[in-house]
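Engineer: Just a sequence and a predicted model for now, questions to come.
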Amino acid sequence: MKKREIAVFGGAHIDRRGRISGVTAPGASNPGSWFEEAGGGGFNAARNLARIGHSVRMISPRGGDAAGEMVAAAAAAAGVIDCPFTFLDRKTPSYTAILENDGNLVIALADMELYQLFSPRRLQQRAIREILAVSDLVLMDANLPEETLVALVNAASGDGRLVAGIAVSPAKVMRFRKCLSGLSFLFMNEAEARALTGIDASDAKNWPTLLREAGLRGGVVTRGGAAAVAFDRGEASVIFPPALPALADVTGAGDALASGFLTARLSGFDLAGCLRHGIAAAGIALRSPFAVSEEMSRGNLEQAIALVPAPQMLS
């Protein structure tokens, strides 16, 4: 696979995760453990893409605090070229989640006000325009304001460039509504797909039609351990992820899937091949206690693909 130039815009902040030790008791104190690391949908994807071997630039707002320094250190460790907009008098955004013992999410709180300062005007800066001009892929997440996402899609479109988005959450995915037609692919889970369409599909096979009708050219819908579906303008593909003996942590699995999928797309793979790469990358992430697995690499990704079953193509 050829090394590509990639620009990622979106969340790069602090993830705090508390994991309950036993059976979850709602409305009560639960014994557990606490863990903190750098995270964010865009940043997780950026680090995965860099570990796979691409040249990746991360553009995101950041505070002038210790948390911001932690994000910068994580970027350096993964080989990401860090290009922050730093607000010295502000705090770096954070995401705090409580997980059940099996790794599934109970509830989360997102303190993301700083991202609202990333206005479309930032995209007019010469340095940003130069980054966009040389990028083979522009990836963004829905932590950014709606008007900024629209402006970024418009600025990145053309020249055969891939333009992709990460939904982040059911509430935030709605920020992509006005620019769906400009995205090559949008990565989302089933709850985010329901929010975008206003429809609860009974079968994974229904999502391509529903999302195309909403204006989306291509996308991937994940459904936990159930079948994942990918589509573009011409075809659709479904794959059942291989069963894993245990989940270390579900955090970052969708971002890893986007990274593997887009890596394959940049290398010319067909839709089914891209989805297999994405599911293989998600499997690597799910076996790690971190949002970005230290085992993520081009070689390990190629090996993991052998564990992914053949796809089912949809008419």
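Structural biologist: Sure, I can see it.
Engineer: Please count neighbours and contacts with C-alpha atoms only from this point.
Structural biologist: Noted.
Engineer: So what touches the strand or helix carrying Val220?
Structural biologist: Element membership of Val220, judged by DSSP states H and E, is strand 219-223. Contact with strand 219-223 is made by 184-190, 193, 204, 207-208, 228-232, 254, as judged by C-alpha atoms under 8 Å, 6 or more residues apart in numbering.
Engineer: and the helix or strand that comes right after that strand, what does it pack onto?
Structural biologist: Next helix or strand after strand 219-223 toward the C-terminus (DSSP H and E): strand 226-231. The contact analysis (3 or more C-alpha pairs under 8 Å, 6 or more residues apart in numbering; DSSP states H and E) places strand 226-231 against helix 207-213, strand 219-223, strand 236-239, helix 271-286.
Engineer: Quick check: which of those is buried the most?
Structural biologist: Ranked by mean neighbour count under mean count of other C-alpha atoms under 10 Å, these are led by helix 271-286, which reaches a mean of 26.
Engineer: Comparison target, given below:
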Amino acid sequence: MNDTHRVLVLGGAHIDRRGRIFGETIPGASNPGHFIVEPGGGGFNAARNLGLLDVPVRMIAPRGGDADGETVAEAAAACGVDDHPFVFLDRQTPSYTAILSHDGNLVVALADMELYQAFSPRRLQVRAVRDAVAGTDWMLCDANLPELTIAAIAALARDLSKPLAAIAISPAKVVRLKGSLSLFNHIFMNEAEAQALCGERPDNAEAWPELLRDAGLRSGVITRGSKPVVAFDESGAFTLAPPPLERLVDVTGAGDALAAGTLSGLLDGLPLAEALRRGIALAAITLSSPHAVAPEVNRARLETMVGLVAQACHLA
């Protein structure tokens, strides 16, 4: 087995079930709509996007010995992801079931993620995992994993001098990153997740960098829907406006795509402000697709979309 790859992803790889309501949402009633069932998970969505961009990427995640697990494996292969799961033959593959309004925004969701608790810190001591970490340029994890495991991943990355990024997943889960904030090179989050880390939300979005730095984070990207993204690192802080969309189809996977696109830029040696233009462009492609990972993603399509993303506006 060749243990050389550019990105190692440790996190969620499961089944997404998304129902979209056709008309106005009526709480407490039966709403006509339709379901899409496909593989998902923050880490897995990012890994598949990286694979479609021809970035050598390996994914390690828990998985059940069921048909859903086989579907996840097939999706990994289709996108060029080097898939190395921990398979539990007697368990179900995790799943995420979401109900979306007619305009693509989340109404409510149910996450059946208990199997991720089986990704304990001791799994990182397996020889194959340690070899995978040693053979990678970048590590990416998501907050689907247990807090102790995330802390162990961060410590391992530090000890082996591997840059590490994280996807926040949700306000409830991002707090699992709190104990290791100073060890992450970048965290990708939205404003609700940033508030969960800081304990407050500023009146002015440009204050996010100061609040997150005070919490211990060196670099972060805060998405704000259609409003400008706020980002910062050791060199400074800036905002970046996403390009206008003709139609928003589905928000699922957009944040994961942003993380993947940005990471691809960082791998190519771009500064964060330029790398994030790739991330925003990839998120825009995803927002215009009914899928969490747009199957039409490739390098050429991404570069075309990057041309529509304005340059960063640096903050004082």
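Structural biologist: Cool, got the structure. Since the structure is predicted, the reported quantities are computational estimates derived from the model, not experimental observations.
Engineer: where does the TM-score land?
Structural biologist: Between these two chains, after superposing, the TM-score reads 0.97 (TM-score structural alignment, normalised by the length of the first structure); 313 aligned residues with a C-alpha RMSD of 1.2 Å.
Engineer: I'd say Tyr95 of the first structure and Asp15 touch.
Structural biologist: Yes. Using C-alpha atoms under 8 Å, Tyr95 of the first structure and Asp15 qualify as a contacting pair, with a distance of 4.8 Å.
Engineer: Touching both of the two, which residues are there?
Structural biologist: Contact criterion C-alpha under 8 Å, 6+ apart; residues shared by Tyr95 of the first structure and Asp15: Gly40.
Engineer: In contact with the residue nearest to the spatial centre of the second structure, which residues?
Structural biologist: The second structure has Asp256 as the residue nearest its centroid, 3.2 Å off, counting by C-alpha atoms, centre = their mean. When contacts are counted by C-alpha under 8 Å, 6+ apart, Asp256 of the second structure touches 42-43, 45-46, 167, 283.
Engineer: cool, Ser182 of the second structure as well?
Structural biologist: Contact analysis of Ser182 of the second structure by C-alpha under 8 Å, 6+ apart lists 216-218.
Engineer: hmm, 10 Å instead?
Structural biologist: 154, 213, 215-219 (C-alpha atoms under 10 Å, 6 or more residues apart in numbering).
Engineer: which two from these end up farthest apart in space?
Structural biologist: Ala154 and Arg213 (17.8 Å; C-alpha to C-alpha).
Engineer: so how many other residues sit close to Pro290 of the second structure?
Structural biologist: By other C-alpha atoms under 10 Å, the residues close to Pro290 of the second structure number 16.
Engineer: doesn't Leu248 make contact with it?
Structural biologist: Yes. Using C-alpha atoms under 10 Å, Pro290 of the second structure makes contact with Leu248 at a distance of 9.3 Å.
Engineer: joint contacts of those two?
Structural biologist: Residues touching both Pro290 of the second structure and Leu248 by C-alpha under 10 Å, 6+ apart: Gly104.
Engineer: on that earlier part again, of the contacts of Asp256 of the second structure, grab the buried ones for PyMOL.
Structural biologist: Buried residues within these, by 16 or more other C-alpha atoms under 10 Å, are selected in PyMOL with:
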select buried, resi 42+43+45+46+167+283
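Engineer: which of the contacts of Asp256 of the second structure lies closest to Ser120 of the second structure?
Structural biologist: Lowest distance from Ser120 of the second structure to the contacts of Asp256 of the second structure (C-alpha to C-alpha) belongs to Gly43, with 16.7 Å.
Engineer: In three-state terms, how would the closest one be classified?
Structural biologist: When classified by DSSP: H, G, I helix; E, B strand; the rest coil, Gly43 of the second structure comes out as helix.
Engineer: In the first structure, what residue corresponds to it?
Structural biologist: Counting by TM-score structural alignment, Gly43 of the second structure lines up with Gly42 in the first structure.
Engineer: Surely Glu246 of the second structure is within a helix?
Structural biologist: No. Counting by three-state DSSP, Glu246 of the second structure is not found in a helix; it is coil.
Engineer: since we're on it, how many residues are nearby?
Structural biologist: Look at Glu246 of the second structure: counted by other C-alpha under 10 Å, it has 7 neighbours.
Engineer: Surely it is in contact with Ser288?
Structural biologist: Yes. Counting by C-alpha under 10 Å, Ser288 is a contact partner of Glu246 of the second structure at 8.2 Å.
Engineer: what's the helix or strand for Ser289 of the second structure?
Structural biologist: Using DSSP H and E, Ser289 of the second structure maps to neither a helix nor a strand.
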